[in-house]
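S.K.: Give me a model of this one.
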Amino acid sequence: MSAEGIYIGLMSGTSLDGIDVVAVRFSPEFELICSHSFELPEEVRSQILAICSPGDNEIDRMGLLDQTLAKLFADAALELIDKHGLDKDEIAAIGSHGQTIRHRPESAFTLQIGNPSLIAEHTGITTVADFRPRDMAAGGEGAPLVPAFHKALFRCTNKPRIILNIGGMANITWLPADSNEKVLGYDTGPGNVLMDSWIARHLNKNYDAHGNWAATGTADELLVRQMLSLPYFSQPAPKSTGREQFNMAWLEAEIARCNSPVSHQDIQATLLELTARSIADQIQLFNRDTNPEVYVCGGGSHNDTLLNRLSTLLPDNTIKTTQALNLHPDWVEAAAFGWLAKQTLNNLPGNLPDVTGAKGERILGAIYPA
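M.R.: Alright, predicted model coming up:
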């Protein structure tokens, strides 16, 4: 089966900064047709945050949120279609990542909600979703999945590259110039998630714009080193992580264990340093014969303080955003799930076993016909 046409990609990530939606085409070559960011209502955002931790009445709360999110995902897709005058008959499918509320690769369990049957019903468009479980069934981590898209779109035979995605979590994709070398990718640790949680608690803001608040503080080196001693950071790939590990309860325990007074802004600076160091430590592992170009995407690409710190920690690497590769950093992940939907409908694999640890390539996702 060949399925050409326009694909809509839907992404709502760990940062919960909204629903990113794009329309893309892959034939004869990749084209970003249009994009849109759909804001999550604050009440829904709060419900997602609450259900990401164990609590009472979880199944009922999850069931209701599953429907609410599906309708929001459908609305985001329809708003993009209406706003840009797309012909629905040209749209092959919607690829929906869903909203992750649990990711426990050590138990071969992952859960994304946002009922794809409802998305298909409300939009009248075939929807492809539930991408991660098939990889896990084959022994993989189920994440990260975007390196396969990075390989398809960004690999260069002249120069090795690293694609750095800084969302709620941060992950890197190693794209060697030599096609005989393996493409690798994994979560390095927290991206924005701890910084977002800390500023939400103390300044009632969803995120630290440009890292301005972190820039007013000074990182506590003892606390940074203590947090970096977490086994996850030295664990070999394949590996993936999420809010299950990097959350406010963990942060509070680390601050208490450090047992020294640190101001709120210094904690924010410390969290930025944790993100920067955990990323830079992993990129340094790839600075072998030649230093790869680093291209940043995700919400963290707007954090100037973080990017400046990465440039300081990685003086031998050129650091730019994926805009330099003709794809705006805000839309890379949503485009990836459009690509994954295309792979599924064309009976092509969507995972990279060297990245996820799966036994082999697998066709990912489930198809919900219009």
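S.K.: contacts and neighbour counts: CA atoms only from here.
M.R.: Noted.
S.K.: Can you give me the buried ones in stretch 20-29?
M.R.: In terms of neighbour count (16 or more other C-alpha atoms under 10 Å), stretch 20-29 has its buried residues at 20, 21, 22, 23, 24, 25, 26.
S.K.: end to end, how far does it reach?
M.R.: End-to-end distance for stretch 20-29: 22 Å, by C-alpha to C-alpha, to the nearest Å.
S.K.: Show me the contact partners of it.
M.R.: Here stretch 20-29 makes contact (C-alpha atoms under 8 Å, 6 or more residues apart in numbering) with 4-12, 30-38, 76-77, 80, 330-331, 334-335, 338-339.
S.K.: Apply 6 Å and report the result again.
M.R.: Contact partners of stretch 20-29, identified using C-alpha atoms under 6 Å, 6 or more residues apart in numbering, comprise 6-11, 31-37.
S.K.: Turn those residues into TSV, columns for neighbour count.
M.R.: Below are these laid out as TSV (neighbours: other C-alpha atoms under 10 Å):
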residue	neighbour count
6	26
7	28
8	31
9	30
10	30
11	26
31	15
32	18
33	14
34	16
35	23
36	20
37	18
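S.K.: The structure of the following sequence is requested for comparison with the preceding one:
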Amino acid sequence: MLKAGTHRILGTMSGTSLDGVDAAVLITDGVDIAGFGETAYRAYTGEERAVLRAALGAWPGDPRADAAAEIVELAHAQLCAQFDAIELVGFHGQTLAHEPGGRGTHQVGSGEVLAQALGWPVISDFRTADVRLGGQGAPLAPFFHHALARHIGAKGPTVFLNLGGVANVTWCDPGIAKPEHACLAFDCGPGNAPMDDVMRIRRGLARDEDGALAAQGTPDAALLDSFVNHAFFRRIPPKSLDRAAPAPDVSALNDADALATLAAATAAGVALAFEHFPKPPVRLLVCGGGRHNATLMTMIAAGCDCPVAPVESVSLDGDMIEAQAFAYLAARVAQGLPTSAPGTTGVAAPVGGGTLNHP
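M.R.: Reported below is the predicted structural model:
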């Protein structure tokens, strides 16, 4: 669909934290990164967030999913309209339900509706093909992480940790040219979602800013001992979670101890991920909203056997990597290149997902 060479592609992401929509321009040919363009963010309102939260777990045909789809399409159309000279859009939509090996995966937001609204071709529905062929359908950013490792000139195996609602890792070897042979990726445990839920339910706030309240608490050792023995952590990757990832039951703890325990659980999930990496990484780079939680970052660094730093340390934008990833994946779909592989989702063979919607 795209001619050979680099193109100006817009990627979008609305994650499990339900905070809003990220959009970012990437200049790429679907293999190498030639440059980064403008970025923008559109927060969901409290009312919109409530509708989306109520729709979590809904499958096609559920009126809650229809209501959520309208919000997702409107928010994306409003945000994407701020950009110009776009050749293609990679539109992830909003995941409401994810059951690989069961009912499948469900992202709301019509690529066709967005293409008509914007007048640009839109690639959407990135996960279904992978799940249909036996994959987990997640995570999907690993091929982009591999391209980033090559772009920054990484000298050895590098891990990207994304701290969204769920935490996931990509181990990649930039010395291997093709990402389908160079990546191992998997969800490694809870991310921000349990901590955000505690703050929302108990204090009416969106998050624990900078991990300030968690810093005042003490992790509950008994809860953490039980947590790290969860069968999920011993399963061989690839493996994926939805927003209902395993997490300690902190209902009996005070606010500070609850947040400290949940942060420690996320850090423990990251540390346990190292058991599955093919070779020790030379460093771990953190993206996603959780990197702003200083308490969480300190706990993660204490549990890792390599240097840990936010991706800003290598001049990347940690808030926009997921959106940029879907721009990159859209370019790969347009070029007929795979977007996932056995090492990233467990799919039987490398597969290209995504559906092209013309305006």
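S.K.: Now the TM-score, please.
M.R.: The TM-score (TM-score structural alignment, normalised by the length of structure 2) is 0.91; 350 aligned residues with a C-alpha RMSD of 2.2 Å.
S.K.: Just the ones of the contacts of stretch 20-29 of structure 1 in helices?
M.R.: In helices, judged by DSSP state H, none of the contacts of stretch 20-29 of structure 1 are found.
S.K.: thinking again about what came up before, any chance of the buried residues of stretch 20-29 of structure 1 in a markdown table, with distance to residue 202 of structure 1 and secondary structure too?
M.R.: A markdown table is the format used below for the buried residues of stretch 20-29 of structure 1 (distance: C-alpha to C-alpha, whole Å; DSSP: H, G, I helix; E, B strand; the rest coil):
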| residue | distance to residue 202 of structure 1 | secondary structure |
| --- | --- | --- |
| 20 | 27 | strand |
| 21 | 31 | strand |
| 22 | 33 | strand |
| 23 | 37 | strand |
| 24 | 39 | strand |
| 25 | 43 | strand |
| 26 | 44 | coil |
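S.K.: Serialize those to CSV and add fields for distance to residue 128 of structure 1.
M.R.: Below are the buried residues of stretch 20-29 of structure 1 laid out as CSV (distance: C-alpha to C-alpha, whole Å):
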residue, distance to residue 128 of structure 1
20, 16
21, 14
22, 15
23, 14
24, 15
25, 16
26, 17
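S.K.: Structure 1: helices as residue ranges?
M.R.: 42-51, 58-84, 116-123, 132-137, 146-154, 193-203, 212-215, 221-228, 231-234, 248-258, 264-284, 304-313, 332-345, 353-356.
S.K.: tell me, the third one lands on which residues of structure 2?
M.R.: Going back to what we said before, that points to helix 116-123 of structure 1. Against structure 2, the aligned range for helix 116-123 of structure 1 is residues 111-118 (TM-score structural alignment).
S.K.: quick revisit: make a markdown table from the helices of structure 1 and add distance to residue 162 of structure 1 to it.
M.R.: Below are the helices of structure 1 laid out as a markdown table (distance: least, C-alpha to C-alpha, whole Å):
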| stretch | distance to residue 162 of structure 1 |
| --- | --- |
| helix 42-51 | 31 |
| helix 58-84 | 30 |
| helix 116-123 | 32 |
| helix 132-137 | 23 |
| helix 146-154 | 9 |
| helix 193-203 | 22 |
| helix 212-215 | 26 |
| helix 221-228 | 22 |
| helix 231-234 | 18 |
| helix 248-258 | 29 |
| helix 264-284 | 8 |
| helix 304-313 | 13 |
| helix 332-345 | 14 |
| helix 353-356 | 14 |
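S.K.: Minimum distance to residue 95 of structure 1: which of these has it?
M.R.: helix 332-345 (4.8 Å; C-alpha to C-alpha).
S.K.: now that closest one: which residue numbers in structure 2?
M.R.: Mapping helix 332-345 of structure 1 onto structure 2 (TM-score structural alignment) gives residues 321-334.
S.K.: Stretch 303-312 of structure 1 too?
M.R.: With TM-score structural alignment applied, stretch 303-312 of structure 1 matches the range 293-302 in structure 2.
S.K.: Give me the buried stretch members for that stretch, please.
M.R.: For stretch 293-302 of structure 2, a neighbour-count test (16+ other C-alpha under 10 Å) marks 293, 294, 295, 296, 297, 299, 300, 301 as buried.
S.K.: follow-up on the earlier one: just name the most buried of the helices of structure 1.
M.R.: Highest mean neighbour count of these: helix 332-345, a mean of 27 (counted as mean count of other C-alpha atoms under 10 Å).
S.K.: elements contacting that helix?
M.R.: Helix 332-345 of structure 1 sits against strand 6-11, strand 91-96, with contacts defined as 3 or more C-alpha pairs under 6 Å, 6 or more residues apart in numbering; DSSP states H and E.
S.K.: What's the average distance for it when superposed on structure 2?
M.R.: Here the mean offset of helix 332-345 of structure 1 against structure 2 after fitting is 0.6 Å, by mean C-alpha distance after the TM-score superposition for structure 1.
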